[in-house]
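Asks: Here's my sequence, what's the structure:
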Amino acid sequence: MQKRLVILGAGESGMGAALLGKKEGYEVFVSSLQTIEMRYKQVLQQEDIAFEEDQHSIERLLKADLVMKSPGIPEDAPVVVKLREARIKVISEIEFASLHTHAMLIGITGSNGKTTVTSWIHYILQNAGIDAVLAGNIGDSFAKNVARKSNNCYVLELSSFQLDGIETFKPHIAVLTNITPDHLDRYHNQFESYIAAKFRIVKNQTQQDYFIYDADDPVINKWLSQHEIKSIKIPLSSKELSGNGAFLKDDELHIKINESHFTMAQDDIALKGIHNTKNAMAASAVAQLLKIRKQTIKESLQRFHGVEHRLERVINKNKVTYINDSKATNINATYYALDSVKADTIWIVGGVDKGNDYTELLPLVNEKVKAIVCLGVDNQKIINSFNNCVDTIVETRDMQEAVDQAFNLANPGDTVLLSPACASFDLFKNYEDRGNQFKEAVLKLK
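Replies: Have a look, this model is predicted:
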C-alpha cells in the first residue's frame, strides 16, 4: 500500500520534500496555513501534487503515515501538537532528505558565520574538482537536490530549526562555528534549549566522524565538559594547540590534522577580521580532512570574497561607504559588523526582535555610531536602549526612507551600515529581500 506523506508548509523546504516524496513513491499532500507563492503553486500543479492553502484540514492530515514539518513551523504549533498526540511521526526536511541519499554529508551550524563557512567549504571543494552540492539553509533545499539527481557530497548549512526535527541524520563532518543567544523567541527564552538544538548536529555521529568547533567559545566548552560525544574533535583556537586542530601563532594560520600540517599567513586570507580567520580555519580543516591539496586550500583562502548580504560593500558614493549586512539577524553578528567598521557610522537597525539584549553593543555604539536609523514596525526597544548614547535616532517604515535618512545624516568619510540585529519578517520577505532592497535604494541615490 502506498504510504501517505504530508508536508506542512509550502516554502523551499516543503517544496523540496514534496518533489522527493513523489519521486520515492509516496502519496504526497501539501498543507499550508498561508497562501502558497505562485512559483511554488505552479510546481505543485505541474507535478500533480495535491495541496491546500490558507488552512490545515486536520482530519486529512491525521491520515498521514509520515509528516515533514517545515522549519519555520514551531514545535508547539497546534497542528504539530495534534499530530504528535495521534502518534504520527513528524520530522524535518533535512531528516527526510538524508533517508534517501548515501552521499557524504558535511553539516555546518552556529549562531554566526555558518553561511560564510558553508560557502567557503563548497568553494574549496569545487576548486579541488569535487562534485559537491551546496544546500540546506542556503540555495535550494537538501530534499530538492536529492530529488534532482544522485550526488556524492552535500555541504549543508543547518539552522537550529532544521536540526530540531532530526532523528537519524548524521553528517560525516560537523562544524559548529559558535553559539550566542539567538531565536530565543522560538525557544521560550530558554538559551539552554537553543544550545541543545545546535548540538543535535553531533547526536548521531560515530567514532569515524569528525566534529570541528570553536574551542574559544565558552558556551561550546561548557556543553562539551558536561556531555560525551563519539566523534573525533577538531578544535579551532586563536591560541596554539598541541594536537589535532587549527590555531593562530605569530600571525600564521596552522591546520594540524592527522600528521599533516598546513600553514598560511593570516594577512593572505581574503576575508579580514578574527571571526573570518575562524571561518577560514573551519573551512580549511574540512579540506584537510578530505585530503585536498594544500596549494588548492591556500589559493581558495586567498580568493574567496564572502557571501551576499554579509558585510557586503555596495558602493562608495560622495565619499560615504554603504555596507549591506542584512544577514546580521542577531546581536553577535551585528557586534562583528560594528567592530569591523573603522569610520563614523550611521547604523540602520531593527525588525522583529528575537529576545535581544542590546547592552553588549553599547561600547561599540558609543565609540562608532553617530546616528541610528530604525527600520521596523516597533522600534521602541532600540530607542530605549540607545537614546542615552546616540544623539540622533530616527524611525522609518520602508527601506527607501531609511536609506534617504542615512544619506542625509552622513558626511564624507562616514559609513552607512545596514546591520539589523533582528529578523526581517515585519517589513520584508526575508533577509535577502531586505538586503536587495537596501542595495536598490542605495544605487538610486543621486
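Asks: alpha carbons only for contacts and neighbour counts from here, please
Replies: OK.
Asks: Which parts of the stretch 51-200 of the chain are helices?
Replies: Here the stretch 51-200 of the chain has its helices, by DSSP state H, counting those that start in this stretch, at 58-61, 78-85, 93-98, 114-127, 142-148, 160-164, 191-199.
Asks: can the ones you listed go into TSV with extra columns for mean neighbour count?
Replies: As requested, these are exported to TSV (neighbours: other Cα atoms under 10 Å):
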stretch	mean neighbour count
helix 58-61	14
helix 78-85	15
helix 93-98	24
helix 114-127	23
helix 142-148	23
helix 160-164	23
helix 191-199	19
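Asks: Turn these into JSON lines, columns for distance to Thr263.
Replies: Below are the helices of the stretch 51-200 of the chain laid out as JSON lines (distance: least, Cα to Cα, whole Å):
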{"stretch": "helix 58-61", "distance to Thr263": "55"}
{"stretch": "helix 78-85", "distance to Thr263": "50"}
{"stretch": "helix 93-98", "distance to Thr263": "35"}
{"stretch": "helix 114-127", "distance to Thr263": "16"}
{"stretch": "helix 142-148", "distance to Thr263": "33"}
{"stretch": "helix 160-164", "distance to Thr263": "33"}
{"stretch": "helix 191-199", "distance to Thr263": "29"}
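Asks: of all those helices, which lies closest to Pro71?
Replies: Nearest of the helices of the stretch 51-200 of the chain to Pro71, taken as Cα to Cα: helix 160-164 at 5.1 Å.
Asks: Please compute how far stretch 390-406 lies from its chain's middle.
Replies: 27 Å (Cα atoms, centre = their mean, to the nearest Å).
Asks: buried ones in that stretch?
Replies: 390, 393, 395-400, 402-403, 405-406 (16 or more other Cα atoms under 10 Å).
Asks: Please identify which of the helices of the stretch 51-200 of the chain is closest to Lys291.
Replies: Evaluated over the helices of the stretch 51-200 of the chain, closeness to Lys291 peaks at helix 114-127, with 10.6 Å, by Cα to Cα.
Asks: helices or strands next to that closest one in the packing?
Replies: If you count contacts as 3 or more Cα pairs under 8 Å, 6 or more residues apart in numbering; DSSP states H and E, helix 114-127 packs onto strand 104-109, strand 132-136, strand 153-157, helix 274-289, helix 294-303.
Asks: Let's see this one next, to set against the first:
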Amino acid sequence: MGFYLGILGAGESGIGTALLAKANGYEVFVSDKGSIKEKYKQVLIQHEIEFEEGKHSEEKILNANLIMKSPGIPDKADLVKQIRAKGIPVISEIEFASRFTNAILVGITGSNGKTTTASLTHHLLKQELEVGLAGNIGESFAKQILDKDYPNYVLEISSFQLDDIESFKPHIAVLLNITPDHLDRYDYQFENYIASKFRIAENQTAEDYLIYDADDEVITTWLEAHPVQSTLIPFSLKKTIENGAFLDNNNTIIITVDNNQITMSAANLALEGKHNIKNAMAASTVAHLLKIRKQTIRESLENFQGVEHRLENVLKINKVQYINDSKATNVNATYYALDSMDGPTVWIVGGQDKGNNYQELFQFVNEKVKAIICLGVDNQKLMENFGNMVDTIVETQFMSEAVKIAYKIAESGDSVLLSPACASFDLFENYEDRGRQFKDAVRNL
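Replies: Here you go, the predicted structure:
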C-alpha cells in the first residue's frame, strides 16, 4: 500500500487534488458529505479514483496518512477533530499543490478585493509572462499544475486556505486589508482571523516580498507586534512612501521598488473608486517586481474590465442603473459599493449574516439610500438596524420579486444596487447564482 491521501469535499479543490495526487502515485479516497456534482463524479470514475457521497466513512478516512480538506469544512466538525486527535496532518489544496511546482507564486489575500486584485494582477502579468490564475478562483491550482504547470501563478487565497498550510510560501504576498469577516469560523475572535491572514507571510524570507496597505491600522498594528521576515512594500492613499506605492497630490500613482520608479495617472484607471486605486497599486507593484514593462502596466490598467458580480453595471432601464455587486458578502465590501454611489439608491441587501456590524454603513444609508429591500430568510437584524432610516423597507425571499419592487420604487436618475453584505447560502447556491438571478430578473423586466 502506497501513501494514502484522504480528501474531504469533492468540489473544485478536492477533485484537482485527487487528480494531482493520483498522478503522483498516491492512493486516493474522496469523501463528500453532500452529493457530488455530476461533472466531478465523471472525472473521478474516469480516473478510477475511489469516492463516496452522502456520508463520511470514518474508519476509512482515519486510516489516511494525510488529509486534504475543502476550505468550506470548519475545524469544529467532529470528523476533523477526530482526524487531528489521531495526529493525521490536515492540509489545504494550495499547500498540497505547491509541493509539486517550482513556479514563482504570487499570493493575494485580504477581506475584500481579492478577486479583483488577483484578476487584475493576472491581466498585467499575462501580457509578458506565462502565468496561471488559481486558488479561490477558476480552475483549481492542483489541476493546473497537473495540466500545464505554468512558471508563474497568481493565487487568490482565503483565510480558510491559509489555516491549513505548512510550508506554502509565495515569493510575493499581497495583503489588501483586514476587516471583521467569517468570525463565526474564528470563535468570534478578530485576532484569530488576523493571525490567519498573516500566515501568508509566515514562511517568507528576506528574499520574498509582502505588499500591504499601510493605511489599514489592523495590518500596521499587527506588523509592529509580530514582525515578518519578508521585504515590506507598503502602499497608501494618505502618506508618501519611499519604497512602495502612494498617491500624490496630482492624483498620480507613484510606485518605487529598489530605486526603479513607475508613475501613472489614477484618472486613467478603468476601475472606479478609491478601493480600486489600492487594488491597482497592489497589482502594479507585483508586475513591477516581476519586471513587466511600465508601458504594459499602464495600458493593462486602462483596459481591464473588472470582475463579474463586483459593482457590475447590468442595464439602464428608464434612466435607472441596475448594479450587480453580489460578491459583496460582508459589510466592508458593501461600504465600498455604497461609497461609490452618486445619486439616490434602492439597495437590495441581506442573506446569511456572519456576525455583521452594520454601523459603518449608517452614514451612506442616511445620505444616499431611499429604499431598502431585504432579501433573506431572516431579515430581523436588517429591520432593526435600518428600519428607522428610510421611508421604505420591505422583505422578500425571491430575487425576481426584489427586482420588481425596486423597479416600482426607482425613479429616473436613481440606481438599484444589489450589494448584500451577507453570504448567499440561505436562498442561493452561492454569490454567483445570486448575481446571475439578479441579472436575469433585470433583463426580464
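Asks: which residues in the stretch 201-350 of structure 1 form helices?
Replies: Assigned by DSSP H, counting those that start in this stretch, the stretch 201-350 of structure 1 shows helices spanning 218-226, 274-289, 294-303, 331-340.
Asks: Can you name the residues that contact Thr329 of structure 2?
Replies: Counting by Cα atoms under 8 Å, 6 or more residues apart in numbering, Thr329 of structure 2 makes contact with 419-424, 431.
Asks: Just send the buried residues of stretch 390-406 of structure 1 back as JSON lines, with distance to Thr296 of structure 1 and secondary structure too.
Replies: Below are these laid out as JSON lines (distance: Cα to Cα, whole Å; DSSP: H, G, I helix; E, B strand; the rest coil):
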{"residue": "Val390", "distance to Thr296 of structure 1": "47", "secondary structure": "coil"}
{"residue": "Ile393", "distance to Thr296 of structure 1": "48", "secondary structure": "strand"}
{"residue": "Glu395", "distance to Thr296 of structure 1": "48", "secondary structure": "strand"}
{"residue": "Thr396", "distance to Thr296 of structure 1": "47", "secondary structure": "strand"}
{"residue": "Arg397", "distance to Thr296 of structure 1": "46", "secondary structure": "coil"}
{"residue": "Asp398", "distance to Thr296 of structure 1": "44", "secondary structure": "coil"}
{"residue": "Met399", "distance to Thr296 of structure 1": "41", "secondary structure": "helix"}
{"residue": "Gln400", "distance to Thr296 of structure 1": "42", "secondary structure": "helix"}
{"residue": "Ala402", "distance to Thr296 of structure 1": "43", "secondary structure": "helix"}
{"residue": "Val403", "distance to Thr296 of structure 1": "41", "secondary structure": "helix"}
{"residue": "Gln405", "distance to Thr296 of structure 1": "45", "secondary structure": "helix"}
{"residue": "Ala406", "distance to Thr296 of structure 1": "42", "secondary structure": "helix"}
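Asks: Tell me the one of those residues nearest Lys230 of structure 1?
Replies: Among the buried residues of stretch 390-406 of structure 1, Met399 lies closest to Lys230 of structure 1 (Cα to Cα), at 47.6 Å.
Asks: Residue in structure 2 paired with that closest one?
Replies: Met399 of structure 1 maps onto Met399 in structure 2, with residues paired by TM-score structural alignment.
Asks: which residues sit in contact with its match?
Replies: Neighbouring residues of Met399 of structure 2 by Cα under 8 Å, 6+ apart: 375, 434, 437-438, 441.
Asks: mind listing what the closest residue to Ile255 of structure 2 other than its chain neighbours touches?
Replies: In this structure, Ile255 of structure 2 finds its nearest non-sequential neighbour in Ala245, 4.2 Å apart by Cα to Cα, 6 or more residues apart in numbering. When contacts are counted by Cα under 8 Å, 6+ apart, Ala245 of structure 2 touches 233-236, 253-256, 281, 285.
Asks: Apply 6 Å and report the result again.
Replies: 235, 254-255 (Cα atoms under 6 Å, 6 or more residues apart in numbering).
Asks: quick one: it from Leu210 of structure 2, how far?
Replies: For Ala245 of structure 2, the distance to Leu210 of structure 2 (Cα to Cα, to the nearest Å) stands at 13 Å.
Asks: now Ser424 of structure 2
Replies: Using Cα to Cα, Ser424 of structure 2 is found at 32 Å from Leu210 of structure 2.
Asks: swap in Ser236 of structure 2?
Replies: Counting by Cα to Cα - Ser236 of structure 2 and Leu210 of structure 2 are separated by 14 Å.
Asks: Give me the more crowded residue out of those two.
Replies: Leu210 (25 against 22; other Cα atoms under 10 Å).
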